[in-house]
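S.K.: the sequence isn't on hand, but the structure is:
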């Protein structure tokens, strides 16, 4: 019977060792990780469990590798679910919470804002400088960019919707352009479907051009339908639009910050003091309010407007009234 007692003692000892080891392992997994500050930790695509565990230890996130190595052996499903990407880790997390974070969709997100009224050139500069993107379009001209997007038959100006776009590290800059293009296409289609009757516009693209003029003329949302009304009535009467932002756009880098009489007389495709009708392309990236104003202009009789110097405009129905407003708000400053 002694051998039974010996066997039993051995079994008990093994059980105690296993139970103690298991308890200590659970203790280590439930203990706070080693971080004393927040940290962005990256799981590279294709990383295996051992590589991730090693990097966690090397970056001081965890004190011991072995609890996670044991888990990878005993419960491999916990480490198979690790996702590639950047994760924001916080002090006080325990081992289970750490693994749950690295297996989640809670990947660090970056934001890129394109303001309304920017040109495509400024948008491209902003995207080229955006961190964490994979830059595939740097060095491309606008024609090559549109071709890469599958729209080589279109001019790029005005085709991208100004908004805030979110992305993860490694996202291609082409993805930002594709989303902005698709968003503008959708917004323009929706605005065009709700357009007023009898507009002097034949296509959605003409509405996009008009919206860009409205966008550049005023930053006051409540004025946009009134600005649109002036432009629409001038188009209907065969009057030139005579809008300074289009002249400035046509001058390009030659614009020095102020418009001279020579600038207003210079023959460019965008000089609406010289050409009839709309310019050939948009001059900026219009937002939703300008798109809607372009196809739903305010009624009225005003044909002119002048900046009052406070972000708003004075509207006039006659040239005499307009000249008086110019004298008051511009020449008498």
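M.R.: Yep, it's here. Since the model is a prediction, treat every value here as computed from it, not as a measurement.

S.K.: drop to CA atoms for contacts and neighbour counts, all remaining ones
M.R.: Fine.

S.K.: now do the strands in this structure.
M.R.: Under the criterion DSSP state E, strands of the chain are mapped to 39-43, 85-89, 110-113, 164-167, 304-307, 313-316.

S.K.: and those as TSV, adding distance to residue 21?
M.R.: Shown next, in TSV, are the strands of the chain (distance: least, CA to CA, whole Å):
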stretch	distance to residue 21
strand 39-43	29
strand 85-89	28
strand 110-113	42
strand 164-167	43
strand 304-307	79
strand 313-316	78
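
S.K.: can you list those in CSV and add distance to residue 225 and mean neighbour count?
M.R.: Shown next, in CSV, are the strands of the chain (distance: least, CA to CA, whole Å; neighbours: other CA atoms under 10 Å):
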stretch, distance to residue 225, mean neighbour count
strand 39-43, 46, 17
strand 85-89, 44, 19
strand 110-113, 25, 14
strand 164-167, 24, 14
strand 304-307, 13, 19
strand 313-316, 12, 19
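
S.K.: quick one, helices of the stretch 51-200 of the chain?
M.R.: Residue ranges of the helices in the stretch 51-200 of the chain, as given by DSSP state H, counting those that start in this stretch, are 66-74, 77-80, 95-102, 120-129, 142-148, 173-193.

S.K.: so can I have TSV of these showing mean neighbour count?
M.R.: Putting the helices of the stretch 51-200 of the chain into TSV (neighbours: other CA atoms under 10 Å) gives the following:
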stretch	mean neighbour count
helix 66-74	15
helix 77-80	16
helix 95-102	19
helix 120-129	16
helix 142-148	17
helix 173-193	18
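
S.K.: of all these, which lies closest to residue 244?
M.R.: Of all the helices of the stretch 51-200 of the chain, helix 120-129 sits nearest to residue 244, with 18.6 Å by CA to CA.

S.K.: for comparison:
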């Protein structure tokens, strides 16, 4: 990242994407190592989860249909279905655990790498992998706080939905339908807003002394004035991710559509895997570049020497975060 920080505030959406591509290309060796170690397994787990979940769920539905046809089935058949449901939910739990671990590790590795690029520090894959477990703890705390915030948000949404359903009752009124659609739009906007804050808060947790709720509050302040830009980037990346997932389900997972044979399905599966891990890497780099853009927009210039010392403290293992006054210059 050879731009000065006071220039970063003028980067728009295309400028951020161009800067992200440039960083990945110039440091392609180190990013390739990070991808093969962390992001590739993350992508494989995500796609494999879709295939395995489909197989397990289809088997459960098939067995339940047979059980319904044989109303006099013994308890042994019901026990089999119960065990299959238990296997399904255990698999889901293992999937979310692995996704969380590799997701947070990937975020920590990419953010730390770009910070080293920004401060012109020497970067080696060994150094990054030794730092990631230390930084991961801070990102994990932020994730837990975000998870609780999402839990409360969805709980409130469920309560509002119940109240709306009770108030609307069985009446099929146009006003009630429009109001329900309005509530859905508000829910989606709030969900996207919180997700963007969480993504930037993960970067804050690595590069500043804040974590958890403080990191989320800091992220919210940084996004002021740049929320529309961040939303467009978030929406575009998620549309691309959804397109890859849809293609994988249609071309690889689905059994109802014309197939291309086993070799064809494997080929499309590999193609979706390649596209997905490249998209994940690009998204992680973008959210880190966005952090520096937001800092520049609010005139919160980061002292490169102080940030370099901060990164060195992390690498040495005695992780004592720097104070804001040490990392961040006074506002211009």
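M.R.: That came through fine. Predicted model, so just to flag it, every value in this text is computed and none were measured.

S.K.: just give the TM-score of the two.
M.R.: Overlay of the two chains. TM-score (TM-score structural alignment, normalised by the length of the second structure): 0.23; 124 aligned residues with a CA RMSD of 6.4 Å.

S.K.: re the thing from before, among the strands of the first structure, which is nearest residue 53 of the first structure?
M.R.: Taking the strands of the first structure one by one with CA to CA, strand 39-43 is closest: 10.2 Å.

S.K.: which other helices and strands does that closest one contact?
M.R.: When contacts are defined as 3 or more CA pairs under 8 Å, 6 or more residues apart in numbering; DSSP states H and E, strand 39-43 of the first structure sits against strand 85-89.

S.K.: now stretch 175-193 of the second structure: buried residues?
M.R.: Buried residues in stretch 175-193 of the second structure, counted by 16 or more other CA atoms under 10 Å: 176, 180, 183, 193.

S.K.: repeat for stretch 206-222 of the first structure
M.R.: 206-218.

S.K.: same thing with stretch 79-93 of the second structure?
M.R.: So for stretch 79-93 of the second structure, counting by 16+ other CA under 10 Å, buried means 81, 84, 85, 88, 91.

S.K.: of those, closest to residue 33 of the second structure?
M.R.: residue 91 (28.4 Å).

S.K.: so which strand or helix has the closest one?
M.R.: Using DSSP states H and E, residue 91 of the second structure sits within helix 75-118.

S.K.: what's the following helix or strand after that helix?
M.R.: helix 125-168.

S.K.: following element in sequence after that following helix, please.
M.R.: helix 174-207.

S.K.: list the helices and strands that next one packs on?
M.R.: Against helix 174-207 of the second structure (3+ CA pairs under 8 Å, 6+ apart) you get helix 75-118, helix 125-168, helix 212-223, helix 227-248, helix 261-297.

S.K.: make TSV out of those helices and add distance to residue 28 of the second structure.
M.R.: Formatted as TSV, these follow (distance: least, CA to CA, whole Å):
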stretch	distance to residue 28 of the second structure
helix 75-118	12
helix 125-168	12
helix 212-223	28
helix 227-248	21
helix 261-297	11
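
S.K.: out of those, which is closest to residue 7 of the second structure?
M.R.: helix 261-297 (7.6 Å).

S.K.: packing partners for the closest one?
M.R.: helix 5-8, helix 13-26, helix 40-69, helix 75-118, helix 174-207, helix 212-223, helix 227-248.

S.K.: pick the most buried one from those.
M.R.: Burial of those is given as mean neighbour count (mean count of other CA atoms under 10 Å); helix 212-223 ranks first at a mean of 20.

S.K.: contacts for it?
M.R.: The contact list for helix 212-223 of the second structure, computed with CA atoms under 8 Å, 6 or more residues apart in numbering, reads 138-139, 141-146, 197-198, 200-202, 204-205, 230, 291, 294-295, 298.

S.K.: can you do 10 Å?
M.R.: Contacting residues not belonging to helix 212-223 of the second structure are listed as 138-146, 149, 193-194, 196-206, 208-211, 227, 229-230, 290-298, 300 [CA atoms under 10 Å, 6 or more residues apart in numbering].

S.K.: please apply the same query to stretch 9-21 of the first structure.
M.R.: Outside stretch 9-21 of the first structure, the residues that reach it (CA under 10 Å, 6+ apart) are 3, 4, 5, 6, 7, 8, 22, 23, 24, 25, 26, 27.

S.K.: would you turn those residues into CSV with distance to residue 324 of the first structure?
M.R.: Output for those, formatted as CSV (distance: CA to CA, whole Å):
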residue, distance to residue 324 of the first structure
3, 117
4, 115
5, 114
6, 113
7, 111
8, 109
22, 89
23, 88
24, 87
25, 85
26, 83
27, 83
